[in-house]
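Asker: Got a predicted structure plus its sequence, pasted below:
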Amino acid sequence: MFWMRALLPLTLAISLFTPAAQADRARYAAFVVDQNTGTVLHSRRSQAERHPASLTKMMTLYMLFEALETGEIGLHDTIRVSAHAASQPPSHLALNAGDRISVEDAIGALVVKSANDVAVAVGERLGGGETRFAEIMTLRAEELGLTQTRFRNASGLPDRRQVTSARDMARLAIALQRDFPQYFHYFDMPRFRYNGITYRNHNSLVGRVDGVDGLKTGYIRASGFNIVVSAERDDHRLVTVVMGGPSAAARDAHAEELLNAAFSALEHRQDSRLFATLETPRINPVRQQMLIARDVASLGLVAPVEMGSASDAPPVQIELRTPDETTHLREDEPRLSLAESGNWAIQVGAYLDALAAEDRIEDVRPLAGELAAAQGMARSVDIGDRRLWRARFEGLSHEAARQACATLTTAGEDCNLIAPGR
């Protein structure tokens, strides 16, 4: 079948890993969309609230490109650096108060070096002050359809009120290429040279992965490692967003996996109706998986200090399994007592893989209010020489289970009522 062939590349890629740990699920989100058609190829917590870190600078650049387009500023004009801009922590160009930087150099510094001092200087020049500029950024983002995004600064440095979602960041990436194709080539710069120093692009996929021509990376403690990638192969341009990676290496590897699997799925697709539109994402043909962290200790990486990052960013570390509402539990393991909440359950699918069962639980839970407090379980059962994982919601009263199944069935989802003890 088509969808099984589409899953093969990603499945093979995963088999090459020896997982050292799982990513921090509280921060993880991913989204892949075909820019030309709006076809969603992968969606994982894509509308959950996340911190953008230096993905913020994509919006700063959008505002700068817009000012260039309207003639408010020119590529060869210079921007003065204030004391406030010069005081920003790394990543920066170490500019001093009173320095001036050309607009074109500012673009390179934002894209490649992700310089916080330059971002603030741009914001002050265009908005009359960074706070006011952030307000304008937010209003413009709303006009572009970024409904979950609020900006509080121009750089992405930590602010708990500065939030977005993976889907919003994909929308912004699409807007940048659609509205300013004449400036989009800046995102494909492998390096940037300023004052005799050459800086390499933080986006390691640029120039290395087939078709990748941008866009941006970001990191702060609250966000984990983020990336937005644009890539074009044949007639398809894909935008891929990964947020909450445990390391830059794991983030980049996962983004590359998703890109390759999505392009492969598009090559083999037989009917575009199998996919959902950008507005109504469904379960997709790309294998939905949790981000797998590579053991990066052997790579000799230094502590990350990049993009929207405080100067005291933590060292690279591998995080062990993070508690999650969905739990693996074998049939022969003792069950939790459900006396207080009820002994009924519903089953919404059976899969060859525990992660697929977990993903199904997460996809279905928002569709029925009765499932909000239910316990999601990926339970294994051996049938002959094959092990299946059953996606279930447990701890329900009979009425709640019956109503949840009725709601899901009306929505076109499979659901079976499971009596106590079964």
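Answerer: Done, it's in. Only a predicted model underlies this, so the values are computations on that prediction, with no experimental measurement involved.
Asker: Could you use CA atoms for every contact and neighbour count after this?
Answerer: Will do.
Asker: Can you tell me what sits against the top helix by length along the chain?
Answerer: In the chain, with assignment by DSSP state H, the single longest helix is helix 248-268. Surrounding helix 248-268, the residues in contact under the criterion Cα atoms under 8 Å, 6 or more residues apart in numbering are 2-3, 5-7, 9-10, 13, 32, 41-42, 204-205, 209, 225-227, 229, 233, 236, 238, 240-245, 285-286, 291-294, 296.
Asker: give me the element the residue most central in space within the chain is part of.
Answerer: Centroid-nearest residue in the chain, with Cα atoms, centre = their mean: residue 242, separated by 2.9 Å. For residue 242, the host element (DSSP states H and E) is strand 236-245.
Asker: So which other helices or strands are in contact with that strand?
Answerer: Contacts defined by 3 or more Cα pairs under 8 Å, 6 or more residues apart in numbering; DSSP states H and E place strand 236-245 against strand 29-34, helix 166-179, strand 224-233, helix 248-268.
Asker: In a strand, residue 48, correct?
Answerer: No - judged by DSSP: H, G, I helix; E, B strand; the rest coil, residue 48 forms no part of a strand; its state is coil.
Asker: Now do the contacts for the closest residue to it other than its chain neighbours.
Answerer: For residue 48, ignoring the flanking residues on the chain, the nearest one in space by Cα to Cα, 6 or more residues apart in numbering is residue 165 at 5.7 Å. Residue 165 makes contacts with 46-52, 148-149, as judged by Cα under 8 Å, 6+ apart.
Asker: again, only using 6 Å
Answerer: With contact set as Cα atoms under 6 Å, 6 or more residues apart in numbering, residue 165 has these partners: 47-50.
Asker: I'd say the residue nearest to the centre of the chain and residue 229 touch.
Answerer: No - taking contacts as Cα atoms under 6 Å, residue 242 lies outside contact range of residue 229: 8.7 Å.
Asker: what about residue 375, how many neighbours?
Answerer: Number of residues near residue 375 (other Cα atoms under 10 Å) recorded here: 18.
Asker: Which parts of this structure are helices?
Answerer: Counting by DSSP H, the segments of the chain that form helices are 2-15, 56-70, 83-86, 103-108, 116-127, 130-143, 166-179, 248-268, 354-364, 398-410.
Asker: Deepest in the core, which of the ones you listed is it.
Answerer: Ranked by mean neighbour count under mean count of other Cα atoms under 10 Å, these are led by helix 116-127, which reaches a mean of 26.
Asker: Comparison target, given below:
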Amino acid sequence: MAAAPRGASAADFETAATHAIILDHRSGRVLFRKNPDEPIPTASMSKIMTVYMLLEQLKAGTLTEDDTFVVSEKAWKKGGSKMFVEVGKQVRVGDLLRGIIVQSGNDASIVVAEGLAGSEEAFAERMNEKAQELGLDNTTLRNATGWPDPEHRMSVRDLARLASLTISNFPDYYGLYAEKKFTYHDIEQSNRNPVLYSFDGADGLKTGHTEEAGYGLVAAAERDGQRLIFVLAGMESARERATESVRFMQWAFRTFRNFKLFADGEEVETAEVWLGEKVRVPLVTAEPLALTLSPDMREQMRVEVVYDGPIPAPVKAGEPLAELVVTIPGVETVRQPLLAGSDVARLGPMGRIAAAVGHMIWSAE
């Protein structure tokens, strides 16, 4: 298990984005936040949810990439970013998937919504149900495209969580978010995500822009085994989005590092055993523990083992006996169970009597 700080304050990094967050993918903990929970207009960034709904069907096997959906007049007429599908035509699901991810096609998004739920309105209701299921508490979706609507809102925290879930739940499809070009109907379009071209390790996910929302970006990158997810929203231009996102990501990877604390099954401490054939039992980790921290946070880190002792025998290997507690000022406390590293049998009757007598003599002294 990887753990990370609850989140640096906005004062730790000045960003032009009105709303921003950095999420440590492996732990799900926030490393940086600025207005993270305010529901804001998403523009095309909410298409991550449209894609998520489609990927669930592909993963479940209820759809294949070779299945087709028909293009309605509504989808064909939709303005904004387009895949350029033709009304009345049958379009492969695999092409629609790339048309949304790479080309940000509003038309492709509506085709998928209608193909999965019968109408875009019904699809929006399904997305809202899924948002509640996933714990996206500041999300309300009214369409499949992110088209301006006074009730279509997500927080940057919810966008980051959804990106993380996409990476975890659909590893066979996530690579599509790194594709830089897609051609449909002999029309080649490039992915609008600027970090794919300018930041080493970036592999997703989605840009967005409307007059109300400003310019936004959901990005993900992995370097040296460390994966971070970024959301920035409310910037004033595409150029500012491109430069600010790279600056923000560079700062994050310079500032935060994965520090390995304990390996899986590593002995952390020993605990006293009462009336056992051994007087102490090793306490071992239940899983690896790594902390994503800045160097300053690491210096202030305090690690302690907490248990009620002595622990009465018998003890079975693997039995939870204690808790490893990691505290850092201003950071959410990390807790992890510690297990018995070996069996400890109970003493026989004579041994228990001798131990009890010894304990009384020791106490009297």
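Answerer: Sure, I can see it. On a predicted model such as this, the values are computed, not experimentally measured, just so you know.
Asker: Need the TM-score from the superposition.
Answerer: For this chain pair, the superposition-based TM-score is 0.67 by TM-score structural alignment, normalised by the length of structure 2; 260 aligned residues with a Cα RMSD of 2.3 Å.
Asker: what's the average distance of the strand holding residue 242 of structure 1 to structure 2?
Answerer: Mean deviation of strand 236-245 of structure 1 relative to structure 2 after superposition (mean Cα distance after the TM-score superposition for structure 1): 0.5 Å.
Asker: which residues in structure 2 does that strand match up with?
Answerer: Mapped onto structure 2 using TM-score structural alignment, strand 236-245 of structure 1 spans residues 226-235.
Asker: One more: stretch 143-160 of structure 1?
Answerer: Under TM-score structural alignment, the match for stretch 143-160 of structure 1 is residues 133-150.
Asker: same check, this time on stretch 345-352 of structure 1
Answerer: So stretch 345-352 of structure 1 is aligned with nothing, judged by TM-score structural alignment.
Asker: residues of that stretch that come out buried?
Answerer: Within stretch 345-352 of structure 1, the residues that qualify as buried are 345-351, counting by 16 or more other Cα atoms under 10 Å.
Asker: As TSV, the helices of structure 1 with distance to residue 93 of structure 1 would be great.
Answerer: Listed next are those as TSV, based on distance: least, Cα to Cα, whole Å:
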stretch	distance to residue 93 of structure 1
helix 2-15	38
helix 56-70	15
helix 83-86	9
helix 103-108	10
helix 116-127	7
helix 130-143	18
helix 166-179	24
helix 248-268	21
helix 354-364	42
helix 398-410	54
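Asker: returning to that earlier point: most neighbours among the contacts of residue 165 of structure 1, which one?
Answerer: Neighbour tally across the contacts of residue 165 of structure 1 (other Cα under 10 Å): the maximum, 26 neighbours, falls on residue 50.
Asker: Which residue in structure 2 aligns with that one?
Answerer: Taking TM-score structural alignment, the alignment pairs residue 50 of structure 1 with residue 40 from structure 2.
Asker: I'd like the distance between the closest residue to residue 154 of structure 2 other than its chain neighbours and residue 113 of structure 2.
Answerer: Distance criterion Cα to Cα, 6+ apart; nearest residue to residue 154 of structure 2, sequence neighbours excluded, is residue 139 at 4.3 Å. Distance, residue 139 of structure 2 to residue 113 of structure 2, by Cα to Cα, to the nearest Å: 18 Å.
Asker: One more: residue 268 of structure 2?
Answerer: Counting by Cα to Cα, the gap from residue 268 of structure 2 to residue 113 of structure 2 is 52 Å.
Asker: Please apply the same query to residue 261 of structure 2.
Answerer: Distance from residue 261 of structure 2 to residue 113 of structure 2, counting by Cα to Cα: 46 Å.
Asker: ok, residues contacting the match of strand 236-245 of structure 1?
Answerer: 17-25, 156, 213-221.
Asker: Name the residues of it that come out as buried.
Answerer: Buried residues in stretch 226-235 of structure 2 (16+ other Cα under 10 Å): 227-235.
Asker: Tabulate these (TSV), appending distance to residue 64 of structure 2.
Answerer: Listed next are those as TSV, based on distance: Cα to Cα, whole Å:
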residue	distance to residue 64 of structure 2
227	29
228	30
229	29
230	31
231	31
232	33
233	34
234	37
235	38
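Asker: Out of those, the closest to residue 106 of structure 2 would be?
Answerer: Closest approach between the buried residues of stretch 226-235 of structure 2 and residue 106 of structure 2, by Cα to Cα: residue 233, at 19.9 Å.
Asker: ok, the closest residue to that closest one other than its chain neighbours - contacts?
Answerer: With Cα to Cα, 6+ apart as the criterion, residue 233 of structure 2 has its nearest non-adjacent residue at 4.1 Å, and that residue is residue 216. Counting by Cα under 6 Å, 6+ apart, residue 216 of structure 2 touches 207-208, 232-233.
Asker: quick one: what's aligned to residue 216 of structure 2 in structure 1?
Answerer: Aligned partner of residue 216 of structure 2 by TM-score structural alignment: residue 226.
Asker: Give me the distance between its match and residue 220 of structure 1.
Answerer: Separation of residue 226 of structure 1 from residue 220 of structure 1 (Cα to Cα) stands at 9 Å.
Asker: and if you look at residue 37 of structure 1?
Answerer: 32 Å.
Asker: can you check residue 232 of structure 1 too?
Answerer: For residue 232 of structure 1, the distance to residue 220 of structure 1 - Cα to Cα - is 29 Å.
Asker: repeat for residue 61 of structure 1
Answerer: According to Cα to Cα, residue 61 of structure 1 and residue 220 of structure 1 sit 19 Å apart.
Asker: Kindly report the same for residue 361 of structure 1.
Answerer: From residue 361 of structure 1 to residue 220 of structure 1 the distance is 30 Å (Cα to Cα).
Asker: Over to residue 259 of structure 1?
Answerer: Look at residue 259 of structure 1 and residue 220 of structure 1: by Cα to Cα, they are 24 Å apart.
Asker: rewinding a little: among the helices and strands packed on strand 236-245 of structure 1, which is nearest residue 392 of structure 1?
Answerer: Going by Cα to Cα, the one of these nearest residue 392 of structure 1 is strand 29-34, 22.7 Å.
Asker: what range in structure 2 does that closest one sit on?
Answerer: Against structure 2, strand 29-34 of structure 1 falls on residues 19-24 (TM-score structural alignment).
Asker: In the matching stretch, which residues are buried?
Answerer: Residues 19-24 are the ones in stretch 19-24 of structure 2 that count as buried (16+ other Cα under 10 Å).
Asker: give me the number of residues near residue 327 of structure 1?
Answerer: Residue 327 of structure 1, neighbours per other Cα under 10 Å, totals 14.
Asker: I'm done for today, thanks for sticking with me.
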